[in-house]
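Novice: Next comes the sequence, and after it the predicted model I'd like to discuss.
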Amino acid sequence: MSPVEHLITSGTFSLDGGTWEVDNNVWIVGDDREVLVIDPAHDAEAIAAQVGDRRVTAIVCTHAHDDHVNQAPALSERFGAPVLLNPDEAQLWKLTHPDRRPDGELAAGQTLTVAGIDLHVLPTPGHSPGSTCLHVPELGIVFTGDTLFQGGPGATGRSYSSFDTIIDSISRTLLALPGETTVHTGHGGSTTIAAEAPHLEEWIARGH
């Protein structure tokens, strides 16, 4: 069994009075005994079916836009697993779950371990104030949520986002990773650090 499993779920994203149809990547990391779920979007039943009878050690949200966290409390209750989120996402989280707080925080320097696999927490604000990536050096992978996609940075045109901040996060934190690192994103296809790095100046010019 691969240590990384991928599920695509479909639903909507709502913010600033607008709603859009979206397909989200849900990532499951672990082995045949225990797993960690990244960005539990839209379809709790499909995610639970993929997990099966394995123990869930944590439900990790890269950020708190509703399409990334809408099933977090339901899965937390179902599996008895804590929801982990960067505390700088509190305002966005409350828009979706006003009566339920996350169970734990994600912070710089923290390491989450599941099935002997270490995921290093990398705060990468910009798409949202507490957007966070998870780097798995031994697998040569980084989970970037909506910070970095195939083709460029995540959107920064809505509330709580900043183009200058996301560019700084990508250039300082993500482009510092080995070029061969596979980038598993929150939406769409995967890419590599090496494939995206040459385009930084283009993104900056386009963003301004």
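Specialist: Received the coordinates, thanks. Residues are numbered from 1 along each chain as shown.
Novice: Could you use CA atoms for every contact and neighbour count after this?
Specialist: Will do.
Novice: check contacts around the closest residue to residue 178 other than its chain neighbours.
Specialist: Of all residues not flanking residue 178 in the chain, residue 193 sits nearest, at 7.1 Å (C-alpha to C-alpha, 6 or more residues apart in numbering). By C-alpha atoms under 8 Å, 6 or more residues apart in numbering, the residues touching residue 193 are 174, 175, 177, 178, 179, 180, 181, 182, 183.
Novice: cool, and residue 126?
Specialist: Contacts for residue 126 (C-alpha under 8 Å, 6+ apart) come out as 147, 156, 161, 162, 163, 164, 165, 166, 167, 169.
Novice: SS state for the residue lying closest to the fifth one once chain neighbours are set aside?
Specialist: Right, residue 163. Leaving aside its sequence neighbours, residue 163 sits nearest to residue 156 (C-alpha to C-alpha, 6+ apart; 5.4 Å). What DSSP: H, G, I helix; E, B strand; the rest coil gives for residue 156 is coil.
Novice: Just the buried residues of the contacts of residue 126.
Specialist: Buried by 16 or more other C-alpha atoms under 10 Å: 147, 156, 161, 162, 163, 165, 166, 167, 169, out of those.
Novice: How about the fourth one, nearest residue that isn't a chain neighbour?
Specialist: Same thing as residue 162. residue 126 is the one closest to residue 162 (C-alpha to C-alpha, 6+ apart), at 4.9 Å.
Novice: is it true that that neighbour lies in a helix?
Specialist: No. Going by three-state DSSP, the assignment for residue 126 is coil, not a helix.
Novice: Okay, one more to line up with it:
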Amino acid sequence: PLWKQTHPDRSPDAELADGQVLSVAGVELTVLHTPGHAPGAVCLHVPALGALFSGDTLFAGGPGATGRSYSHFPTIVESIRERLLTLPGDTVVHTGHGETTTLGAEAPHLQEWIDRGF
């Protein structure tokens, strides 16, 4: 797997599972498996704060990069459509890089991203 390629001498501290709920400082975060950028990519949804930590799955302006051998554009689009855009539109997206956005601001552009292919 990808982990072993990048960290050959270290195991993960713990595994995450889709739907798993983590408690951090008394706030619950739900793990959403969102493959596409990488096979094991996840986002963390924090309903109590109206927030999503999207890592490299979704940015302001489109999906994360899928040009690597382990990435797949149709898969990231499916993750965004089925896992993220089903959350409330006013959810604030804290991206892995760049500006924050909201799901409602990004949702209307999904077809544009599909048409451009990245």
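Specialist: That came in fine, so what should we check first? Keep in mind it's a predicted model, so treat the numbers as computed, not measured.
Novice: Once they're superposed, tell me the TM-score.
Specialist: Overlay of the two chains. TM-score (TM-score structural alignment, normalised by the length of the second structure): 0.96; 118 aligned residues with a C-alpha RMSD of 1.0 Å.
Novice: quick revisit: the residue nearest to residue 178 of the first structure -> the second structure?
Specialist: Mapped onto the second structure by TM-score structural alignment, residue 193 of the first structure lines up with residue 103.
Novice: any idea how far residue 72 of the second structure is from its match?
Specialist: Separation of residue 103 of the second structure from residue 72 of the second structure (C-alpha to C-alpha, to the nearest Å) stands at 21 Å.
Novice: And residue 22 of the second structure, by the same measure?
Specialist: Look at residue 22 of the second structure and residue 72 of the second structure: by C-alpha to C-alpha, they are 28 Å apart.
Novice: In the second structure, what sits opposite residue 35 of the first structure in the alignment?
Specialist: Per TM-score structural alignment, residue 35 of the first structure is not aligned with anything.
Novice: give me the number of residues near residue 92 of the first structure?
Specialist: When neighbours are counted by other C-alpha atoms under 10 Å, residue 92 of the first structure registers 21.
Novice: I misspoke; the intended subject was residue 64 of the second structure.
Specialist: Residue 64 of the second structure, neighbours per other C-alpha under 10 Å, totals 24.
Novice: Same question for the one 3 residues further on.
Specialist: Residues lying near residue 67 of the second structure (other C-alpha under 10 Å) number 11.
Novice: In the first structure, what residue corresponds to it?
Specialist: Here residue 67 of the second structure is matched to residue 157 in the first structure, going by TM-score structural alignment.
Novice: Tell me who's in contact with the residue nearest to its match when sequence neighbours are not counted.
Specialist: Distance criterion C-alpha to C-alpha, 6+ apart; nearest residue to residue 157 of the first structure, sequence neighbours excluded, is residue 163 at 7.9 Å. The neighbourhood of residue 163 of the first structure, defined by C-alpha under 8 Å, 6+ apart, consists of 126, 127, 155, 156, 157, 207.
Novice: Format the contacts of residue 193 of the first structure as JSON lines; extra columns: secondary structure and distance to residue 60 of the first structure.
Specialist: Below are the contacts of residue 193 of the first structure laid out as JSON lines (DSSP: H, G, I helix; E, B strand; the rest coil; distance: C-alpha to C-alpha, whole Å):
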{"residue": "174", "secondary structure": "helix", "distance to residue 60 of the first structure": "19"}
{"residue": "175", "secondary structure": "coil", "distance to residue 60 of the first structure": "22"}
{"residue": "177", "secondary structure": "coil", "distance to residue 60 of the first structure": "21"}
{"residue": "178", "secondary structure": "coil", "distance to residue 60 of the first structure": "23"}
{"residue": "179", "secondary structure": "coil", "distance to residue 60 of the first structure": "25"}
{"residue": "180", "secondary structure": "coil", "distance to residue 60 of the first structure": "24"}
{"residue": "181", "secondary structure": "coil", "distance to residue 60 of the first structure": "20"}
{"residue": "182", "secondary structure": "strand", "distance to residue 60 of the first structure": "19"}
{"residue": "183", "secondary structure": "strand", "distance to residue 60 of the first structure": "17"}
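Novice: Much appreciated, bye for now.
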